[in-house]
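*Asks:* The amino acid sequence is not available; the structure is as follows:
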């Protein structure tokens, strides 16, 4: 007969494998992130409804900030182009480089004509729009699932009504809950390390932003921290936004920001492997290999899930005692 413990391990393994195969690792991360945030807010407020309200406000604020930055970037693009293109043209002329544009209008025409020549352009745009919409819907469903799980974690809520009390289904539910609870604890451990990395990254970036008096510095600092919760790639997103804002002031400031942020980005590679490796008590090289494999198998979400899976496997194997063989016992007794 199949034991409930084996069933629980099979369910967890199937969940992780299917998340990668069906490209559902992002929704899985949304569930884990949302539940983690709700638990942290609950530890501060000690009221679940208040924690949920604060979480919804935070999500709405992040979404509003994303819309604001996107709209501001679209509106500022012509001015940025008109400011930076003359400098780029002068730099190119000194080096005998001929650019296909001289102002924003000519740049727009070059982009439109280039995209028009691309046979698969419309299909690619449709695929991107479809993927974006799908991820958005799944993310909303993930947040709802995390909120539901936050209020009631049991898999068998009608256990008291079963005719057979110690039935296979209820015992399997207990074991599955235990497996996922341990997996979440591994996620919380990795997230604690990632928060430390994000704080270091945010502090270094804040010093630069305040030193050069960057516009919207406080908003950019908050964005840097939030993006820093995603290993490696989150830093790239925040860096792109910061360089774009710097470009609205001057080309020199944008280049300086780019160089400084690249240095921080390289530092984050070491911090990721070192801090996360120390937190989950794995060697740096093993953590780096896990990050690489996770990225290749699942993309960006794999960078977060790889250390989580690695830590979970270590913790689970530490709880299993392997009986020593007779030969080993005889050697140890001598």
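*Replies:* Good, I have the coordinates. Keep in mind the model is a prediction, meaning the values are calculated, not measured.
*Asks:* Only C-alpha atoms from now on, for both contacts and neighbour counts.
*Replies:* Noted.
*Asks:* Next, the buried residues of the host helix or strand of residue 105.
*Replies:* With secondary structure defined by DSSP states H and E, residue 105 is part of helix 104-117. For helix 104-117, a neighbour-count test (16 or more other C-alpha atoms under 10 Å) marks 104, 107 as buried.
*Asks:* cool, and stretch 175-190?
*Replies:* Here stretch 175-190 shows 175-177, 179, 183-190 as buried, counting by 16+ other C-alpha under 10 Å.
*Asks:* can you tell me which of those residues are in strands?
*Replies:* Among those, DSSP state E puts none in strands.
*Asks:* export those residues to TSV and tack on distance to residue 76?
*Replies:* Shown next, in TSV, are the buried residues of stretch 175-190 (distance: C-alpha to C-alpha, whole Å):
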residue	distance to residue 76
175	55
176	51
177	50
179	50
183	44
184	42
185	44
186	43
187	39
188	39
189	41
190	38
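*Asks:* of all these, which comes closest to residue 91?
*Replies:* Using C-alpha to C-alpha, residue 190 is the member of these that lies nearest residue 91, at 45.6 Å.
*Asks:* doesn't residue 308 make contact with the closest one?
*Replies:* Yes: Residue 190 sits in contact with residue 308 when judged by C-alpha atoms under 8 Å, with a separation of 6.2 Å.
*Asks:* Can you tell me the closest non-neighbouring residue to the residue nearest the centre of the chain?
*Replies:* Residue closest to the mean C-alpha point of the chain, counted by C-alpha atoms, centre = their mean, is residue 230 at 3.4 Å. Closest residue to residue 230 apart from its sequence neighbours, by C-alpha to C-alpha, 6 or more residues apart in numbering: residue 304 at 7.0 Å.
*Asks:* Return the list of helices and strands in contact with whatever helix or strand the one you found lives in.
*Replies:* Using DSSP H and E, the element containing residue 304 is helix 300-318. Applying 3 or more C-alpha pairs under 8 Å, 6 or more residues apart in numbering; DSSP states H and E, we find helix 300-318 packed against helix 25-45, helix 168-211, helix 284-298.
*Asks:* run the last query once more with 10 Å
*Replies:* helix 4-21, helix 25-45, helix 168-211, helix 233-247, helix 277-279, helix 284-298 (3 or more C-alpha pairs under 10 Å, 6 or more residues apart in numbering; DSSP states H and E).
*Asks:* could you point out which element follows the second one?
*Replies:* The helix or strand immediately downstream of helix 25-45 is helix 48-94, counting by DSSP H and E.
*Asks:* second one coming, line it up with the first:
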């Protein structure tokens, strides 16, 4: 079936494109696939920015791979640093919190890091339940990592092969219904991505400003573990 340019005999492709976008978003929520969807959007956003600078897709993909590897290494480093620094941070902050609570006649269930850890375990109920929660957390983390990798690969594929109908020029009927539907669906997702890019561009700018001001304060007062706190400030600032 051929659709002549300039004619609009049907609006089914447009309606179909909105339906596909709506179903995708709904299924992402129902199937708990929000993380890979966000990874795809973030990755495609980063690839577009790198392409804007390099003007070459292959170079943008290489730089993106380097950036992803750097982020993964930084995540491992800061996670390890946070785990190692947590006892020191707790020992430094808990006495101040205890003194503040005593002045207001508030009784806290902990006085140091060890008692805080025990209070958390007791709150969970039993040691076995605590271990099950830790195992579930590890399983969820592994699932998120796998989905994130799949999302990165999907974003790279979408970036390198633009459009849902990359072989449109080989069709015997150039302006067929399938190609028209692909164009409409691509337009809907392109609009959705542009909305995401606008919001995230503003959010990144706000986060950078907050991180810069926080960094100046932390370095000025020489607060311990300043690099870790600066990284956490930037990551938290990305949340709308």
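*Replies:* Received, thanks. This structure is a prediction, so every number in the text was calculated from the model and none was measured.
*Asks:* and the residue mapped onto residue 67 of the second structure from the first structure, how many neighbours?
*Replies:* Using TM-score structural alignment, the partner of residue 67 of the second structure in the first structure is residue 58. Using other C-alpha atoms under 10 Å, residue 58 of the first structure has 13 other residues around it.
*Asks:* which residues touch residue 58 of the first structure?
*Replies:* Shown in contact with residue 58 of the first structure (C-alpha atoms under 10 Å, 6 or more residues apart in numbering): 37, 52, 64.
*Asks:* if we can go back for a sec, angle of the helix holding residue 105 of the first structure against helix 48-94?
*Replies:* 100 degrees (axes from the mean of the first three to the mean of the last three C-alpha atoms, to 10 degrees).
*Asks:* who's in contact with helix 104-117 of the first structure?
*Replies:* So helix 104-117 of the first structure is contacted by 77-85, 99-101, 121-122 (C-alpha under 10 Å, 6+ apart).
*Asks:* Measure the mean distance from that helix to the second structure post-superposition.
*Replies:* Here the mean offset of helix 104-117 of the first structure against the second structure after fitting is 4.1 Å, by mean C-alpha distance after the TM-score superposition for the first structure.
*Asks:* quick check, distance from that helix to the centre of its chain.
*Replies:* 33 Å (C-alpha atoms, centre = their mean, to the nearest Å).
*Asks:* now stretch 170-178 of the first structure
*Replies:* That offset, for stretch 170-178 of the first structure, works out to 29 Å (C-alpha atoms, centre = their mean).
*Asks:* tell me, it lands on which residues of the second structure?
*Replies:* If you align by TM-score structural alignment, stretch 170-178 of the first structure falls on residues 179-187 of the second structure.
*Asks:* Contact partners for residue 203 of the first structure?
*Replies:* Contacts of residue 203 of the first structure by C-alpha under 10 Å, 6+ apart are 209, 221, 224-225.
*Asks:* Now which of these would you call buried?
*Replies:* Counted by 16+ other C-alpha under 10 Å, the contacts of residue 203 of the first structure give 209, 221, 224-225 as buried.
*Asks:* quick one on the thing from earlier: can you tell me which of the contacts of residue 58 of the first structure is closest to residue 151 of the first structure?
*Replies:* Using C-alpha to C-alpha, the contacts of residue 58 of the first structure come closest to residue 151 of the first structure at residue 52, 9.6 Å.
*Asks:* wouldn't the closest one be in contact with residue 37 here?
*Replies:* Yes: with contact defined as C-alpha atoms under 10 Å, residue 52 of the first structure counts as touching residue 37 (9.4 Å).
*Asks:* Would you convert the contacts of residue 203 of the first structure into JSON lines that also reports distance to residue 48 of the first structure and secondary structure?
*Replies:* Formatted as JSON lines, the contacts of residue 203 of the first structure follow (distance: C-alpha to C-alpha, whole Å; DSSP: H, G, I helix; E, B strand; the rest coil):
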{"residue": "209", "distance to residue 48 of the first structure": "37", "secondary structure": "helix"}
{"residue": "221", "distance to residue 48 of the first structure": "29", "secondary structure": "helix"}
{"residue": "224", "distance to residue 48 of the first structure": "28", "secondary structure": "helix"}
{"residue": "225", "distance to residue 48 of the first structure": "25", "secondary structure": "helix"}
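*Asks:* out of those, who's nearest residue 148 of the first structure?
*Replies:* Nearest to residue 148 of the first structure among those, with distances taken as C-alpha to C-alpha, is residue 225, at 27.0 Å.
*Asks:* Tell me which residue of the second structure lines up with the closest one.
*Replies:* Match for residue 225 of the first structure (TM-score structural alignment): residue 234.
*Asks:* my guess is residue 226 of the second structure contacts residue 219, does it?
*Replies:* Yes: under the criterion of C-alpha under 10 Å, residue 226 of the second structure makes contact with residue 219 at 6.9 Å.
*Asks:* Which one's more surrounded, these two?
*Replies:* residue 226 (16 against 13).
*Asks:* For the more buried one, which residues are in contact?
*Replies:* Counted by C-alpha under 10 Å, 6+ apart, residue 226 of the second structure has contacts 214-215, 217-219, 232.
*Asks:* do residue 187 of the second structure as well
*Replies:* Per C-alpha under 10 Å, 6+ apart, neighbours of residue 187 of the second structure: 14, 17-18, 163, 181, 193.
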